[in-house]
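Asks: Using only what follows, build the 3D model:
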Amino acid sequence: MKANRRRKMFTNSSAQVGIGTLIIFIAMVLVAAVAAAVLIQTSGTLQQKAQSTGKQATQEVSSNLIVKNIEGVRAKDSSLVLSQTIDLIRLKVGLNVGSQSVDVNQVVISITDGTTANNLVYAGNQKSYATIGASDGAMDTFNSTDAGKNLQKLLTGTTTTSSAFNNADHYFTVDKIRDEDASFSQSNPVMNTGDLINVYIATTSPSAVSADYKYVGTTNTSAGLKSAGLNLVPRTVVNIILTPESGVVTNADFVTPSSYGVKETVQLYP
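Replies: As a prediction, this is how the structure comes out:
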């Protein structure tokens, strides 16, 4: 008779430990995948913002106007009796090398004689002085082709939008000197590298208005000069700031000569 055999149940828990480890491993992989997706999405967003910021920064640095020189013109009558003040400023303006195109329609020019400060926009700008929701902000009777007529209206005209005001203390006008690619016009004043323009700022004084001068340069002002509120007598400190839509602000500071003598056109800057 065989001896009784002892039977023992074999127990192995290693499989249970392996399943737990596998679950933890899978969970870690899922977490890592989610984290990687978030990082990739974040890095993509940051890259886009960095590119956009870099483009804007480059434009801000590289796009700027250069004032080549500034001349002042005195009003006169038919007998060549000259005003005692500078009544029109003519700026010769170009672009810096490598500059982006500049829309003159969006340029704001600030000018002060130490007492009065005028903020001027382009005479063809339809929005700056417009009534709310309208596009009637351009200088009244603005001519889309004739720079000479616009200069005349700048010196002698008024505009009524949301209110009535003199053109002389609200607008500036321009005329092209060099425009090889024909990109610049009165209705679309866009400057590219190499372009050169004249910018006209009215500085007509109250004394010149009361004297009823008939000409400013070759422009007939017999319709009557309108005051810009400025008084550019000899030894006046003048500050001009040109602020484009994007790009570097351009400053031009000068002091008018101690005497204008018999000069109709006076060199002011540099």
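
Asks: hey, let's count contacts and neighbours off CA atoms from now on
Replies: Will do.

Asks: in the stretch 101-250 of the chain, which spans are strands?
Replies: Ranges of strands in the stretch 101-250 of the chain, per DSSP state E, counting those that start in this stretch, are 102-103, 108-112, 117-122, 158-160, 164-166, 171-178, 190-191, 196-202, 215-216, 219-220, 237-243, 250-255.

Asks: after the longest helix anywhere in the chain comes which helix or strand?
Replies: The longest helix of the chain (DSSP state H) is helix 14-62. Once the chain leaves helix 14-62, the next helix or strand it forms, by DSSP states H and E, is strand 65-73.

Asks: Next, the structure of the following sequence, for comparison with the previous one:
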Amino acid sequence: MIEQLTNDDDRGQVGIGTLIVFIAMVLVAAIAAGVLINTAGFLQSSAEQTGQESQEQVTNRLQILSSTGEKTGVSGDGAIGNVSLTTTKAPGADDIDLDEVTVQWVDETGTYNIVSDATNNANADGVFHVQPFKDNDDSSPVINSPDDRINMKFALSSSDVASEDLAGPNALDEGATATLRITTSSGTATTERLVVPESLSGTTAVNL
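Replies: So this is what the prediction gives:
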């Protein structure tokens, strides 16, 4: 009968090696888990920031309640020399500062970039004036309540008048159209289309 001899020292070395490999695997798994957690946290933070910015761009919108045009003596009997937009903030929107709003005015004569007259922007083609209509807490030019009504007034130029205040878009003739893209400081844009009636005879002001 042959007896099989074993060496306890050899078995101990194998056990230690297995333990070292196991510990190494645990460390690698822990490091990988840490990297994944950090990456997930970064992605979540970026997603939240992007979501918030997207929400602001959707909700922080200026709402146009009405648009009117007025004939002026300097623009002649058949043209609109003043345009007024009655504005408020859209439902769910944050406060909107009209002094930070920019307007791109497009009509058949060209494209004009218009800013508030309180803004010092030498590159603008013209300015609009802010006139409170309903503002219980005197927050104008900031619209901080859905009940606020503030007018944006545009003075249009004409061939017979040369004035710095009237620089920008020309007076709107009968049947003319203009498209206004109004952008708030958060980047949200509202588009308003102005359409002058085919005849302005016998009127001093019209809905556009």
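
Asks: After superposition, what's the TM-score, could you say?
Replies: Overlay of the two chains. TM-score (TM-score structural alignment, normalised by the length of the second structure): 0.87; 203 aligned residues with a C-alpha RMSD of 2.5 Å.

Asks: want to throw the strands of the stretch 101-250 of the first structure into JSON lines with distance to residue 263 of the first structure?
Replies: Listed next are the strands of the stretch 101-250 of the first structure as JSON lines, based on distance: least, C-alpha to C-alpha, whole Å:
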{"stretch": "strand 102-103", "distance to residue 263 of the first structure": "34"}
{"stretch": "strand 108-112", "distance to residue 263 of the first structure": "23"}
{"stretch": "strand 117-122", "distance to residue 263 of the first structure": "26"}
{"stretch": "strand 158-160", "distance to residue 263 of the first structure": "29"}
{"stretch": "strand 164-166", "distance to residue 263 of the first structure": "27"}
{"stretch": "strand 171-178", "distance to residue 263 of the first structure": "23"}
{"stretch": "strand 190-191", "distance to residue 263 of the first structure": "32"}
{"stretch": "strand 196-202", "distance to residue 263 of the first structure": "18"}
{"stretch": "strand 215-216", "distance to residue 263 of the first structure": "13"}
{"stretch": "strand 219-220", "distance to residue 263 of the first structure": "17"}
{"stretch": "strand 237-243", "distance to residue 263 of the first structure": "19"}
{"stretch": "strand 250-255", "distance to residue 263 of the first structure": "16"}
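
Asks: Start and end of stretch 162-171 of the second structure, how far apart?
Replies: End-to-end distance for stretch 162-171 of the second structure, by C-alpha to C-alpha, to the nearest Å: 13 Å.

Asks: And it, how far out from the chain middle?
Replies: In terms of C-alpha atoms, centre = their mean, to the nearest Å, the centre of stretch 162-171 of the second structure is set 27 Å apart from its chain centre.

Asks: Distance check, residue 98 of the second structure against residue 21 of the second structure.
Replies: On the measure of C-alpha to C-alpha, residue 98 of the second structure and residue 21 of the second structure end up 67 Å apart.

Asks: Looking at these two, which one has more neighbours?
Replies: residue 98 (25 against 12; other C-alpha atoms under 10 Å).

Asks: Looking at the first structure, name the residue matched to the more buried one.
Replies: In the first structure, the residue paired with residue 98 of the second structure according to TM-score structural alignment is residue 104.

Asks: Report the contact partners of its match.
Replies: Residues near residue 104 of the first structure by C-alpha atoms under 8 Å, 6 or more residues apart in numbering: 122, 189, 190, 191, 244.

Asks: got a list of what the third one touches?
Replies: Neighbour list for residue 190 of the first structure: 101, 102, 103, 104, 105, 183, 184 [criterion: C-alpha under 8 Å, 6+ apart].

Asks: Quick check: the gap between the residue mapped onto it from the second structure and residue 136 of the second structure.
Replies: Aligned counterpart of residue 190 of the first structure in the second structure: residue 142 (TM-score structural alignment). Residue 142 of the second structure sits 12 Å away from residue 136 of the second structure, going by C-alpha to C-alpha.

Asks: Next: residue 74 of the second structure.
Replies: Distance from residue 74 of the second structure to residue 136 of the second structure, counting by C-alpha to C-alpha: 35 Å.

Asks: So between those two, which is more surrounded?
Replies: residue 74 (16 against 12).

Asks: My read is that the more buried one contacts residue 156, right?
Replies: No. Judged on C-alpha atoms under 8 Å, residue 74 of the second structure makes no contact with residue 156 at a distance of 10.0 Å.

Asks: what touches both of those two?
Replies: Contact criterion C-alpha under 8 Å, 6+ apart; residues shared by residue 74 of the second structure and residue 156: residue 81.

Asks: what about residue 51 of the first structure, how many neighbours?
Replies: Using other C-alpha under 10 Å, residue 51 of the first structure is surrounded by 12 other residues.
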